[in-house]
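# sequence first, then the predicted structure, then my questions.
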Amino acid sequence: MTIHIRFAEARDIDLIHGFILALADYERLAHAVRADKAVLAHHLFGPRPAAEVLIAEKDGAAAGFALFFHNFSTFEGRPGLYLEDLYVSPEARGAGIGRALFARLARIAVERDCARMEWAVLDWNSPAIAFYRSLGAEAMDEWTVNRLDGAALAALAGAPT
């Protein structure tokens, strides 16, 4: 068995979109997916890419992905790497693909002088939480994620809804 991790290209947009839909289904959030292939292509491979994607292949077949972008720590004075989504196909789980994706992300973070890697996990996803702990990750339980979107975002911006 061989695992290969590569950066996604524009030609991978169908694959990326499919992984996003599969992840949303697993997370019981399929109803929340609004992204279509055109929107993803624009924001991932357009003139100002907002994020990057890694594709994991097992024996030459796509098996998973990781979508990430850079944030910035004012306390550290350095960038960070934020992992938005990571997904491994059910039939490929247990083969080390998740670990390989995380190792590649860690190498990217080190190469780019990032102070840290961060991500969120749903509190009910105990297999993922156990996996993250096995990597040495620490829960940031004292922090609470906040979100402003939709009508509330538009209202605060003074934009018509």
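Here it is on my side, so go on.

# make it CA atoms for all contacts and neighbour counts henceforth
OK.

# now do the contacts for Asp6.
One correction, residue 6 is Arg, not Asp. Arg6 makes contact with Leu54, Ile55, Ala56 under the criterion C-alpha atoms under 8 Å, 6 or more residues apart in numbering.

# tell me the secondary structure for the last one?
So that's Ala56. Following DSSP: H, G, I helix; E, B strand; the rest coil, the label given to Ala56 is strand.

# give me the element the closest residue to it other than its chain neighbours is part of.
Nearest non-adjacent residue to Ala56, counting by C-alpha to C-alpha, 6 or more residues apart in numbering: Ile5, 4.5 Å away. Assigned by DSSP states H and E, Ile5 falls within strand 3-7.

# try it against this one:
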Amino acid sequence: MLISKPFTPQWQVRPATLADLPEVHKQMQQLADFEGYLTDFCVTENDLIELGFGCDPQFNLLVASQNGKLGGYAVLVYQQFSYDLTPVATLKELFVAPAYRSTGAGQALFQAVIQTAGDYGACRMDWLVLSNNTRAQQFYQQQGGHPSSQWIRYEIALQRSD
């Protein structure tokens, strides 16, 4: 007797709407908790509206939805030009809610991010992965990504003049 898995509808990836922001914000907090900076997390829903939905959006915000549920989101930003005068895309965040992991939501988001960056005219895309997040590293390698052998990320904390 052949037993088939129940049909799982495909994830729809689309630009976020204002109605998505409460759930996206909640998921951003979950990511901040996972990555260890929840106490410093200060993004509000109003910040997302001002920076992402105004006349000069500072980022692309994509969401993966299925049957009315928001399974995850991705944030994409651009450096306007590099050595060859083409923009470089940076995937700042890709998060899939725990209940939706291993359902294809992450892959759908990642493919949509690649398409969005290409449509923008970006020549390449980069992103960071926590060194101890082996699950994410495996996921990105399955998508064709690889660690850079040419660059080492450095950082310095700057004082803000608010």
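Everything's here; your move. These numbers were taken from a predicted model, which means no experiment stands behind them.

# that older thread, next secondary structure after the strand holding Ile5 of structure 1?
Using DSSP H and E, the first helix or strand after strand 3-7 of structure 1 is helix 13-26.

# how about Tyr37 of structure 2, what's its match in structure 1?
When structure 1 is aligned by TM-score structural alignment, Tyr37 of structure 2 is paired with Leu29.

# its match and Arg48 of structure 1, how far apart?
28 Å (C-alpha to C-alpha, to the nearest Å).

# and if you look at Leu135 of structure 1?
32 Å.

# so between Leu29 and Arg48 of structure 1, which is more surrounded?
Leu29 (12 against 9; other C-alpha atoms under 10 Å).

# give me the element the one residue sitting closest to the centre of structure 1 is part of.
The centre of structure 1 sits closest to Asp85, judged by C-alpha atoms, centre = their mean, with a distance of 2.3 Å. Using DSSP H and E, Asp85 of structure 1 falls within strand 78-88.

# contacts for that strand, please.
Residues contacting strand 78-88 of structure 1 (C-alpha under 8 Å, 6+ apart): 19, 23, 63-73, 97-98, 109, 113-120.

# so how far is Trp119 of structure 1 from the counterpart of Gly104 of structure 2 in structure 1?
Per TM-score structural alignment, the equivalent position to Gly104 of structure 2 in structure 1 is Gly96. Look at Gly96 of structure 1 and Trp119 of structure 1: by C-alpha to C-alpha, they are 19 Å apart.
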